[in-house]
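Peer 1: quick one, fold the following:
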Amino acid sequence: MGRRLPRQLSSDDCRGHLRNPAQHHRRARARPSPRIVQMLQLLPDDDQLQIVDAVQRYVRDEFPVSRLRLENEKRRELPRWAEIAELGYLTIALTEALGGAGFSMAEEVLVFREFGRALISPVAVATTVTAHVLAAGERQDQIVAAIAAGTTRAAPAVCTSDGSLLVIDGDRANLVVLRDEQGLSIFERQALRPKGQARSLDDSVGLERAEIVGKPLMVGTAADTRHYQLLIAAMQVGLGEQARDMAVAYGKERIQFGKPIGSFQAIKHRCADMAVASEMAYAQLLFATIAERDGAPGSPFQVHAACLLAGRSAAENSTGAIQVHGGIGFTSEFDSHRFVKRARVLDQLGGDATVHRTALLTASFPA
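Peer 2: Okay, the predicted model is just below:
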């Protein structure tokens, strides 16, 4: 007997790659395009997971959230800024020629997600983005090198209704980064006139008032603004995930009516909602980061969507953690209230929900 032809080479399959060909008795199966297959590679690879593991162990051991309960160690990370910079976390996406590690924005976002879990000061975001903005300019290599060495750092600021600035953790900061409706601007300290201290809702960060009296050292591009917002979103995602984990852990420990409260339906549903919010925000953050890194069409739309979901997960999960803890969640004995306060601070720095919803309505949807 002669050998039968393979199924894919038989005459019945002639032109089988086409949709509903006349020679084929069945409809051709849909095949994803190579571009779609490439875009689906969103999850961190093994090398990136090693970076995450290293950062996670470092911040867990050196910067536990419980440090914020101690008055004299509230801003312990600021005096140790040189150590954080020396490890390369602030310049991980800069080229090696500029003192960086030569990685991309993807690794950078993963690092700042872990910073958000530990409630590291948002000075980290301002300093990192400042290094990128100045690296693209002329005659700024010395400042970039100083940032990589940990001797120079930048503090984030927001503009108030009366036109003055609120500078966050500006103590010993050489530069100030302002994100407003016009974009991103970097000022030297002498371009600002101090107007005294201000009371912060989040007592783990310092807050001072200032007035702009000089011109900015450099103005960032629209891409720099999105970079800044993505790193803020990464910290919000990490904050929301940590709040979720705290709520789940407490639900397993707290016993009521002879059972862990996590076994009750109301707590289960709340924790499930927190998990969904975190996963949605994390997935969109990764997609927006890759789109922005690769310059994909519609990346501004994806960045604003990521910021919207990240801010929502941080706000809802931090308040949800307090609900799971009950009345004790408001007290200084637990850290739940710190996540609520920091979520508000990050929301102001990266832009609140109204800012991002408006941007989504006016942005072109990616094809």
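Peer 1: C-alpha only now, for contacts and for neighbours.
Peer 2: Noted.
Peer 1: nearest residue to the middle of this structure?
Peer 2: Residue closest to the average C-alpha location in the chain (C-alpha atoms, centre = their mean): A234, at 1.0 Å.
Peer 1: for my notes, confirm that one occurs in a strand.
Peer 2: No - counting by DSSP: H, G, I helix; E, B strand; the rest coil, A234 falls outside a strand, being helix.
Peer 1: I'd say it and A106 touch.
Peer 2: No - applying C-alpha atoms under 8 Å, one finds A234 not in contact with A106, separated by 10.5 Å.
Peer 1: rewinding a little: contacting residues for the spatially closest residue to the residue nearest to the centre of the chain that is not a sequence neighbour?
Peer 2: Leaving aside its sequence neighbours, A234 sits nearest to R113 (C-alpha to C-alpha, 6 or more residues apart in numbering; 4.6 Å). Listed by C-alpha atoms under 8 Å, 6 or more residues apart in numbering, the contact partners of R113 are L231, A234, M235, Q236, V237, G238, L239.
Peer 1: to compare against the first, here's another:
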Amino acid sequence: MAESFAVAHALRAGGHDEPLAALADGALVVSLGLGTDPLVESADRAGLLVLEHDGALHAVPGASVRTERQDSVDGARRLFTVAWEPAAATELVGGADLVAQTRDRLLLAVSAQLVGLSRQLLELAVAHVRVREQFGRPLGSFQAVQHRLADVAVAVEFAGPVVARAACSLAAGAPSGTRDVAMAKVFASEAAERAAYSALQVHGAMGYTREHDLHLYGLRAWALALAHGDAAVHRERVAAELFGGPAPRYP
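Peer 2: Predicted coordinates:
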């Protein structure tokens, strides 16, 4: 979903909007590769890939690339390296500006996913501690458990408005859009990591089993928190814009 959201903008802004109708009705699967030697999600299934090369984006048919599966923290997140040859015919107009715009939209969509994952993890944890008993009492009655989950709730509630602000900034074309998106990734990543670790801790050994749904959300939260730059990288990007100095290279 995040890649489709970003690719739709890249195709429209890059003067290659013919595939948008097929993308909208689900007939076309797309994916996106940004940065140096990127890992591209579901590249083997994509009919069209938007890939970065030398500061420009290229719309590359899936049939013309070679893919190799790579390991992921989240086994349900299928990552590939992609071998391909850039050509003038595949290049989208817009250059580095289009790369930056597409990156911002990818980060925004991933941040929104992380907030949703955080909320789901918190709901699973709260539901569990209400019914799981220790020492003859529900786990949720212990103050240490309450404080841990309250910290998660605070982190999630702080992250949501930051992501919403980033969305508004991009929609309005605000000069602060890139900085706001970077901050959204910071807050969303930290909230998701806190939610995943806390949910795993309160579930105990049950949380490590594949029979429980926790792993579906926890592993995805950890994977996306690290994807496209973790919280530390994007915090440095915010600091570089506010105080000057070189920003860290986009991963």
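Peer 1: tell me the residue in structure 2 aligned with the residue nearest to the centre of structure 1.
Peer 2: Alignment note (TM-score structural alignment): A234 of structure 1 maps to A112 of structure 2.
Peer 1: give me the mean distance between the host helix or strand of G218 of structure 2 and structure 1.
Peer 2: Using DSSP states H and E, G218 of structure 2 sits in helix 214-226. Once the two models are superposed, helix 214-226 of structure 2 sits on average 2.4 Å from its counterpart in structure 1 (mean C-alpha distance after the TM-score superposition for structure 1).
Peer 1: and the next helix or strand past that helix?
Peer 2: helix 231-243.
Peer 1: and the angle for that following helix with helix 214-226?
Peer 2: If you take axes from the mean of the first three to the mean of the last three C-alpha atoms, to 10 degrees, helix 231-243 of structure 2 sits at 30 degrees to helix 214-226.
Peer 1: okay, buried residues for stretch 178-188 of structure 2 please.
Peer 2: T178, R179, D180, V181, A182, M183, A184, K185, V186, F187, A188 (16 or more other C-alpha atoms under 10 Å).
Peer 1: which of those residues sits closest to Y197 of structure 2?
Peer 2: For those, the minimum distance to Y197 of structure 2 (C-alpha to C-alpha) is 14.3 Å, reached by A188.
Peer 1: and the closest one, what element?
Peer 2: Applying DSSP H and E, one finds A188 of structure 2 within helix 177-203.
Peer 1: and that helix, what does it pack onto?
Peer 2: helix 95-131, helix 143-172, helix 214-226, helix 231-243 (3 or more C-alpha pairs under 8 Å, 6 or more residues apart in numbering; DSSP states H and E).
Peer 1: dump those to TSV, plus distance to H58 of structure 2.
Peer 2: Formatted as TSV, these follow (distance: least, C-alpha to C-alpha, whole Å):
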stretch	distance to H58 of structure 2
helix 95-131	10
helix 143-172	22
helix 214-226	24
helix 231-243	25
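Peer 1: of the ones you listed, which is nearest T81 of structure 2?
Peer 2: Closest among these, using C-alpha to C-alpha: helix 214-226, at 16.5 Å.
Peer 1: just want the angle from the closest one to helix 177-203.
Peer 2: Going by the same axes, to 10 degrees, helix 214-226 of structure 2 makes 150 degrees with helix 177-203.
Peer 1: from F339 of structure 1, how far out is the aligned residue in structure 1 for A76 of structure 2?
Peer 2: Structural alignment (TM-score structural alignment) places A76 of structure 2 against S204 in structure 1. Remark: distance between S204 of structure 1 and F339 of structure 1 (C-alpha to C-alpha, to the nearest Å) = 11 Å.
Peer 1: neighbour count: these two, which is higher?
Peer 2: When S204 of structure 1 is set against F339 and neighbours are counted by other C-alpha atoms under 10 Å, the residue ahead is F339, at 28 against 23.
Peer 1: map G14 of structure 2 onto structure 1.
Peer 2: Match for G14 of structure 2 (TM-score structural alignment): G137.
Peer 1: that should have said A125 of structure 2, apologies.
Peer 2: By TM-score structural alignment, A125 of structure 2 lines up with A247.
Peer 1: contact partners for its match?
Peer 2: With C-alpha under 8 Å, 6+ apart, A247 of structure 1 has these contacts: C271, G320, A321, I322, V324, H325.
Peer 1: how about those in CSV, adding distance to E211 of structure 1 and neighbour count?
Peer 2: Formatted as CSV, the contacts of A247 of structure 1 follow (distance: C-alpha to C-alpha, whole Å; neighbours: other C-alpha atoms under 10 Å):
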residue, distance to E211 of structure 1, neighbour count
C271, 43, 22
G320, 37, 24
A321, 37, 29
I322, 37, 23
V324, 42, 25
H325, 41, 20
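Peer 1: of these, closest to D352 of structure 1?
Peer 2: G320 (19.0 Å).
Peer 1: the closest one contacts K268, correct?
Peer 2: No - applying C-alpha under 8 Å as the test, G320 of structure 1 and K268 come out as separate, 11.6 Å apart.
Peer 1: sounds good, over and out.
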